[in-house]
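*Asks:* next comes the sequence, and after it the predicted model I'd like to discuss.
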Amino acid sequence: MRRRIFLERTLTVLAALVALLLVSGVVIHLVNSGYRQRMADAMDARPAQVQSILDSWEPASDTWPELDEQLWELDYGLYVMLAGREVYSSLEPFQRDQARHAAQELSWPEDIAISFQADGIPMVGLQSGPYTILALLRPGGPGFVHRPQSEATLLALAASGVTGIAVIVLLSLLFTDRQVKQFLRPLNALTEAARRVEQGDYSQPVGTQGQDGFAEVCAAFDHMQQHLLAEREKNAAYQRARTDLVAGISHDLRTPLTSVKGYLKGLQDGVARTPERQAQYLDIAYRKACAMEKLLERLFYFSKMETGELPLHLERTDLGELVRRFVQESQEELGPKGVVLTLKGAPAPHPLRADTEQLYRVLGNLTDNAMRYAKAEHLELTLTVWRERAYERLRFADNGKGVPEEQLPHLFELFWRGDSARGSRNEGSGLGLYIVKHIIEAHGGTVSARNDGGLVFEIALPAEEE
């Protein structure tokens, strides 16, 4: 756009300069032609005739019109001064000053008419007693040609300048009008597009073409519309997922809550009469209550995470030692359920800065995910820790059936569940892996998932040098 404006302004100036040169050339040509013609007139027989008339004339105040009439036939005008005062003139106003100046400044022989030129103007003069008589060739062309040459030059330059200014103004108006129309076209399109966006219509592009700066603005506006449309669709999907989450959580809470109420009601009504039966009822109710507590804890954690009220408390720790401690504690809890946890490759130091509580939550969520979805008869979890360049890496693998390949890209999405049907005993909330991804990325790391003899999660966290 700047280049185009620069080119148009440059063309305007050049056009104005060309016009100024042309006008100046024409005016100077006219001036020179007028002076050449005046010189030619000065060389003809008329000056001698004017001299003869003036030499034979007897000055008197009442005879000037008669003398003027005779000079008029020869295309000369008359100017008479008496003692420095004008007493008669038939000259044009612009010639009177020339005649007055010549009468006052030149020396005149007594009673002898002489021909001369003053500033290129042919004149015949006579000093007769107190009278100074001048005859000037009447103008036969433009008036300014018969002025003094210096004055004629100034007038020509002034005329050229005025013409150049007029051309500049005219061309500027034309180019400005053209530029305004070019500028308003995309601006009007942007204004109309903004109105559509205000009304919620993101589907129509601005649709302007060109290589100027407005094309980039329109392209950016179209990109913004596409982004807003994608965000609206994403938010709509997010709201649907939240609605599904609320319905699912309500179902997940209702099931154990119903069980707790049922077993407690059985105890209250005396259905469990033996101590062994009562202990069984209490154990089931307790485990159901623990399941509800875990679900509510995850929802509370997600709420704090979404509102930014869950800061990380980073401290120096060793990833291998942290994983080893988690494996030992989890094996004691999950061993009776037939789950086997194995740690590999941890002896070397694996220093990093991390929030150990949050990394424990990551490992817990991955373990819970494997227990829900691995569908292995005897679940085995293998955790491998190693150093790779500037990252400490953790591999979390199970021996289950994995997940369909088309579902792998969606595992870490918020509220996403592979099986949309509720009621399965393994149905989750769609929060666990999303929380895993959030925590790992908050530590500056990455997490990915793939199938390899089961579902495998690989985590990379920035290492800290010893």
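*Replies:* That came through fine. Numbering: from 1, shown residues only.
*Asks:* from here on, just use CA atoms for contacts and neighbour counts.
*Replies:* Noted.
*Asks:* which ones are touching the spatially closest residue to Asn399 that is not a sequence neighbour?
*Replies:* The shortest distance from Asn399 to any residue other than its chain neighbours is 4.7 Å, reached at Gly454 (C-alpha to C-alpha, 6 or more residues apart in numbering). Shown in contact with Gly454 (C-alpha atoms under 8 Å, 6 or more residues apart in numbering): Ala374, Ala397, Asp398, Asn399, Gly400, Lys401, Gly402.
*Asks:* closest one of the residues you listed to Ala460?
*Replies:* When the contacts of Gly454 are compared for distance to Ala460 (C-alpha to C-alpha), Ala397 wins out at 14.7 Å.
*Asks:* alongside the first one, take a look at this:
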Amino acid sequence: MKLRLRLALTAVAVTVPAVFALVQVEHSVRRRTTDEVIIASTLSQMQSGGRERCEAAPETWMVRARSPQRPPWEREGLPGGNGGPPAGTVAPNAPSGSNGPASGGPRPGDEGPPRLRPRGPMGRRLPPVSLYPFDGQLVSRNPQAPALDDELRKGVRDDGVGVRRYSKADGALVQDLLLRMPWDGGPCEYVLARRVEPAESPEVGLPPLYVWGVPTLILLSAMVVALGPVVQRLRRLTDEVRASSGSRYAQPVTVNGSDEIAELARAFQQARAEIQARMAHQQAREQTLRDFLANTTHDVMTPLTVLQGHLAAMQQRMRAGEPLEAGLMLSAMSEAHYMASLVHNLGAAARLEAGAPQVQHAPVDLKALVSRVLGRHQPIARPQRIALESGVPATPTWVMGDETLLEQAVSNVVLNGIRYGREDGHVAVVLETTRQQTFHLRVIDDGPGISEEERSRILERRFRGNEARTREPQGQGLGLHIVHNVVELHGWKMALAPSEYGGLEVAFTGPLMSPPE
């Protein structure tokens, strides 16, 4: 469903109850005003001679007839009618010289109750109002008087006025007002005023068109005028969102104002920024994967070619029945270890470049980690007659980190000490803790070391020192670069310094954690 149609239906749904409420209010005001007019007219009628005539003949007061020749001012209920002619006028059938109204009981031939014709709200002439007298016991001596129900009795006892409205079978509305007169006693202590509205009266049906039609038209016009700019802004926002989607969310959406539509545009801007971040992250991961494949292909080919050459030479010697050279076997094993280390380093580099979400933090025991690293590198160090030594605490040393990356970082430093160390050399791993709940992990070797100038660049990716390029020309310079990234990712500190034994000392410092339960 289109927004314009939905808003139009909403306007109708709002307007119909509003018109209904307006009609009800108009009916209520009209009825209350009519009641006040009838009450005032009845009291005026009774206080202007009606009481005397009623008390003189309560049984027949309701059947007073109107003679066609009677002047209008003698008809009870007309505006200004007080039962007599204007000053200076002699009523018909009155005694000669009389200037007042005719006195006495009802005239022969009179019939029908006295009728009031007051004017109602907005000058509308009300239907005739019939009056019926009742005494203090709410009993009428006139047999034509209608019966009083409990609602009228209770209302007049409590408030001085009882009101009842009901509809007849033909649709006419009957209105009864039971009034207490401003005197006590007598057969006319209470008067019932009855008014009957015909079915076609505005009191029964809808009020005049100007009462509800004009406000309804104004309300609908105001809603149409107010909804026009809203629909235009929504269409403009829709076009901008589609244009942004077509540009892979590079084109922003205009945000104007502080209303709900502006909030919607602002929410789309936030979603657009999040989508762009996710797309950038995905592109970075794809680029990392491409780089990983390219690096793996390039970096593995060189040691693989060397290993193939060593294996081919060993095969030729075996076919010729010649003994295998220990140096050739050692070189082949070294190339195999190097390729394994290279693959591990490339995998670690891919994880690091993909970002922190790939890092899994968990409690890690550095003492056990050092033991595993040294045990794994013993087969590599033994043929080169390099001794691997360690100094660790007697109890576990717990830190929070990614165990795989931390083990790879320590392995890289130890492997560098083995690969670039001298024969009969040493590589030592020393783990210490402090009272400040920190640890110091140092990897010390007595190899050739690196110069101070090279130490400032040795952590860069693909950078290799002169000694490394001389002794291991196939290396790719990933080891210490990965170590540096792992340390930064964990919030630790790393320092490179010459060792007291002539080689290199790599130190790690970081916070300890409480032992896991």
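*Replies:* That came in fine, so what should we check first? Only a predicted model underlies this, so the values are computations on that prediction, with no experimental measurement involved.
*Asks:* farthest-separated two in the contacts of Gly454 of the first structure?
*Replies:* Of all pairs drawn from the contacts of Gly454 of the first structure, the greatest distance, 11.3 Å, lies between Ala397 and Lys401 (C-alpha to C-alpha).
*Asks:* more crowded one of the two?
*Replies:* Counted by other C-alpha atoms under 10 Å, Ala397 of the first structure and Lys401 do not tie: Ala397 has more neighbours, with 27 against 15.
*Asks:* burial measure for the nearest residue to the more buried one once chain neighbours are set aside, as a count.
*Replies:* Nearest residue to Ala397 of the first structure in three dimensions, chain neighbours excluded: Val456, at 4.3 Å (C-alpha to C-alpha, 6+ apart). Counted with other C-alpha under 10 Å, residues neighbouring Val456 of the first structure total 22.
*Asks:* tell me what the helix or strand containing Val456 of the first structure is packed against?
*Replies:* Using DSSP states H and E, Val456 of the first structure maps to strand 455-462. When contacts are defined as 3 or more C-alpha pairs under 8 Å, 6 or more residues apart in numbering; DSSP states H and E, strand 455-462 of the first structure packs onto strand 391-398, strand 446-451.
*Asks:* and the strands in the second structure?
*Replies:* 115-116, 129-134, 161-167, 173-180, 190-197, 362-365, 387-391, 398-401, 426-433, 438-445, 493-498, 504-511 (DSSP state E).
*Asks:* for these, which one sits closest to Trp61 of the second structure?
*Replies:* Minimum separation from Trp61 of the second structure across the strands of the second structure (C-alpha to C-alpha) falls at strand 129-134, 8.4 Å.
*Asks:* re the thing from before, from Gly402 of the first structure, how far out is the residue nearest to Asn399 of the first structure?
*Replies:* The gap separating Gly454 of the first structure from Gly402 of the first structure is 4 Å, by C-alpha to C-alpha, to the nearest Å.
*Asks:* quickly list what's touching both of the two.
*Replies:* The overlap between the contact sets of Gly454 of the first structure and Gly402 (C-alpha under 8 Å, 6+ apart) consists of Ala374.
*Asks:* what lines up with Leu152 of the second structure in the first structure?
*Replies:* Residue pairing (TM-score structural alignment): Leu152 of the second structure is not matched to any residue of the first structure.
*Asks:* count of neighbours near Ala280 of the second structure?
*Replies:* Neighbours of Ala280 of the second structure under the rule other C-alpha under 10 Å: 12.
*Asks:* which residue lines up with it in the first structure?
*Replies:* Counting by TM-score structural alignment, the partner of Ala280 of the second structure is Glu233.
*Asks:* and its match, how far from Val206 of the first structure?
*Replies:* Counting by C-alpha to C-alpha, the gap between Glu233 of the first structure and Val206 of the first structure amounts to 21 Å.
*Asks:* that older thread, shared neighbours, Ala397 and Lys401 of the first structure?
*Replies:* Common neighbours of Ala397 of the first structure and Lys401, counting by C-alpha under 8 Å, 6+ apart, are Gly454, Leu455.
*Asks:* mind putting the contacts of Gly454 of the first structure into TSV with distance to Ala102 of the first structure?
*Replies:* Listed next are these as TSV, based on distance: C-alpha to C-alpha, whole Å:
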residue	distance to Ala102 of the first structure
Ala374	122
Ala397	119
Asp398	122
Asn399	124
Gly400	123
Lys401	122
Gly402	119
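*Asks:* from those residues, which would you call buried?
*Replies:* Ala374, Ala397, Asp398, Asn399, Gly400, Gly402 (16 or more other C-alpha atoms under 10 Å).
*Asks:* can I assume the third one is in contact with Val456?
*Replies:* Yes - contact between Asp398 of the first structure and Val456 holds when scored by C-alpha atoms under 8 Å: they sit 6.6 Å apart.
*Asks:* tally of neighbours for Ala18 of the second structure?
*Replies:* There are 16 residues near Ala18 of the second structure, going by other C-alpha under 10 Å.
*Asks:* for Met39 of the first structure, same thing?
*Replies:* Around Met39 of the first structure there are 15 other residues, counting by other C-alpha under 10 Å.
*Asks:* that one: which element?
*Replies:* helix 2-42.
*Asks:* measure how far the next helix or strand after that helix is from the centre of its chain, please.
*Replies:* Downstream of helix 2-42 of the first structure, the first helix or strand assigned by DSSP H and E is helix 46-55. Here the centre of helix 46-55 of the first structure is set off from its chain's centre by 82 Å, with C-alpha atoms, centre = their mean, to the nearest Å.
*Asks:* same question, stretch 359-367 of the second structure
*Replies:* For stretch 359-367 of the second structure, the distance to the chain centre is 41 Å (C-alpha atoms, centre = their mean).
*Asks:* what's the end-to-end length of it?
*Replies:* 21 Å.
*Asks:* buried sites along it?
*Replies:* Val359, Pro363, Val364, Asp365, Leu366, Lys367.
*Asks:* any chance of the residues you listed in TSV, plus distance to Ser167 of the second structure?
*Replies:* Below are those laid out as TSV (distance: C-alpha to C-alpha, whole Å):
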residue	distance to Ser167 of the second structure
Val359	83
Pro363	87
Val364	90
Asp365	94
Leu366	96
Lys367	99
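*Asks:* which one of those residues is nearest to Ala273 of the second structure?
*Replies:* Of these, the one sitting nearest to Ala273 of the second structure (C-alpha to C-alpha) turns out to be Val359, at 24.2 Å.
*Asks:* grab the nearest non-local neighbour of that closest one.
*Replies:* In space, and not counting its chain neighbours, Val359 of the second structure is closest to Asp402: 6.1 Å by C-alpha to C-alpha, 6+ apart.
*Asks:* residues in contact with that neighbour?
*Replies:* Shown in contact with Asp402 of the second structure (C-alpha under 8 Å, 6+ apart): Val359, Gln360, His361, Ala362, Val364.
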